[in-house]
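> sequence unknown, structure follows:
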């Protein structure tokens, strides 16, 4: 069985598109009929996120952490208890390609770190887009790490200790722990997801804040470091 985890904190604007793309990926013929279970971790949601996922073929876990690392870990634990052998992670403001899950499995690796593409630069402008494109590596063997595009075996997840309960950079810490156990990690740009460049980002220190820092502080020494 394959498990997919999506943490969500007030994501009514994006959750339907996200889940629709994941459910399409779950039916890809390359999976050869393997069961895919999707868990949305509703983290202190006060909007209509929960009601929007009703009727979709997904499970929901209600928590009140406002902590993305703990939310991802909670979803993973739920799926591991159900017997998941592979865990795929993305974000609620992200759309995955139809072969996203199948491609992760095709690599026959312990973990797969994928890239992200931005849905629209309308809120940031051409200067920000150009600077971002100069810094980001859309190549094989890149070293970018995104919780929005990450997959790993249940065995590797357990051996690495899983997601730490961090409010940011929980994905970076997990990959560092995977490297400590000498996990076979594939770094690919051939299986990208599309994520939002919105300015009302939910996670401090994450991808959204990095883009916002480029927009506000372009040319300043205070611009945040590029995403890994």
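Happy to help now that I have it. Keep in mind that what you see is a predicted model, and the values were worked out from it rather than measured.

> alpha carbons only for contacts and neighbour counts from here, please
Noted.

> check contacts around residue 109.
Shown in contact with residue 109 (C-alpha atoms under 8 Å, 6 or more residues apart in numbering): 152-153, 184-186.

> can you tell me the SS state at residue 143?
Recorded secondary structure, residue 143: coil (DSSP: H, G, I helix; E, B strand; the rest coil).

> hmm, back to that, mind putting the contacts of residue 109 in CSV, distance to residue 39 included?
Shown next, in CSV, are these (distance: C-alpha to C-alpha, whole Å):
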residue, distance to residue 39
152, 16
153, 17
184, 26
185, 24
186, 24
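
> just the buried residues of those residues.
Buried members of those, scored by 16 or more other C-alpha atoms under 10 Å, are 152-153, 185-186.

> could I get the full set of strands for this structure?
2-8, 36-43, 59-63, 86-89, 94-95, 111-118, 150-153, 185-195 (DSSP state E).

> returning to that earlier point: what is the nearest of the contacts of residue 109 to residue 93?
Closest approach to residue 93 among the contacts of residue 109 (C-alpha to C-alpha): residue 152, at 20.8 Å.

> take the one below as the second:
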């Protein structure tokens, strides 16, 4: 079984499209019918995120941490206890490609770091967009780490001790630990996710903060 973890804090505006994309990816023929379970970790949600997640057939786990590392770890542990062999992580404001799960597995690595692509640059100048794209290496053997596009075998995840309970850069900390352990990591741009360019991000010093720096440069 493949497990997908989506941490969410008041994401009713965007979670629907994220879950629809995950459902499409879970039905990819290359998975040969292997079950995919999608789990939304509702972290201090006060809106309708949970209702929407249930409507899309996702499992929900409620926590009250306001900490993305804690939320990812809690979701991962729940899916491991259900028998997952592979864990895939994305975000509630992101849309995975239809081959997202199948491509991760096809790479035959112990972990996969994919790339993200901004879905809508409305509100940014062409200069700001160009500055971002000039600094982003969208190619094979990149070294970007995104919690919105990360996969790992359960055995490697457990060997690394899982996600630390950090409110930001929890994804970087996990991948650095995997690398230190000699885990085989695929750094690929064939595993792709569209993500939003919103400025009201949920994690401090996350992707939205990075985009915000373009505006103050």
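Sure thing, it's come through. This is a predicted model, so every value here is computed, not measured.

> could the strands of the first structure be laid out in a markdown table, adding distance to residue 136 of the first structure?
Formatted as a markdown table, these follow (distance: least, C-alpha to C-alpha, whole Å):
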| stretch | distance to residue 136 of the first structure |
| --- | --- |
| strand 2-8 | 24 |
| strand 36-43 | 29 |
| strand 59-63 | 34 |
| strand 86-89 | 21 |
| strand 94-95 | 18 |
| strand 111-118 | 9 |
| strand 150-153 | 17 |
| strand 185-195 | 11 |
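
> residue 215 of the first structure is nearest to which of the ones you listed?
Nearest of the strands of the first structure (C-alpha to C-alpha): strand 111-118, 14.4 Å.

> counting by contacts, list what that closest one packs against.
If contacts are counted by 3 or more C-alpha pairs under 8 Å, 6 or more residues apart in numbering; DSSP states H and E, strand 111-118 of the first structure sits against strand 150-153, strand 185-195.

> quick one: the helices in the second structure?
15-26, 49-55, 68-81, 100-106, 126-134, 154-159, 170-180, 207-216 (DSSP state H).

> ok so, going back, and of the buried ones among the contacts of residue 109 of the first structure, the nearest to residue 34 of the first structure?
Among those, residue 153 lies closest to residue 34 of the first structure (C-alpha to C-alpha), at 14.8 Å.

> mind listing what's buried in stretch 98-113 of the second structure?
98-105, 109-113.

> contacting residues around stretch 149-160 of the first structure?
80, 84-90, 104, 109-116, 174, 177-178, 180-181, 183, 192-193.

> name the residues of that stretch that are buried.
So, applying 16+ other C-alpha under 10 Å, buried residues of stretch 149-160 of the first structure: 149-154, 156-157, 160.

> and these, which two are furthest apart?
That would be 149 and 160, which, of those, are the farthest apart (C-alpha to C-alpha) at 17.9 Å.

> one step back: now render the helices and strands packed on strand 111-118 of the first structure as TSV, adding distance to residue 57 of the first structure.
Converted to TSV, these look like this (distance: least, C-alpha to C-alpha, whole Å):
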stretch	distance to residue 57 of the first structure
strand 150-153	21
strand 185-195	21
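
> among those, which is nearest residue 138 of the first structure?
Of all those, strand 185-195 sits nearest to residue 138 of the first structure, with 5.6 Å by C-alpha to C-alpha.

> find the nearest non-adjacent residue to the residue nearest the centre of the first structure, please.
Closest residue to the average C-alpha location of the first structure: residue 148 at 1.6 Å, with C-alpha atoms, centre = their mean. Take residue 148 of the first structure and drop its neighbours on the chain: the residue closest to it by C-alpha to C-alpha, 6 or more residues apart in numbering is residue 90, 3.6 Å away.

> was I right about that neighbour contacting residue 116?
No: counting by C-alpha atoms under 8 Å, residue 116 is not a contact partner of residue 90 of the first structure; they are 10.4 Å apart.

> spell out which residues are contacts of both of these two.
With C-alpha under 8 Å, 6+ apart as the test, residue 90 of the first structure and residue 116 both reach 148-149.
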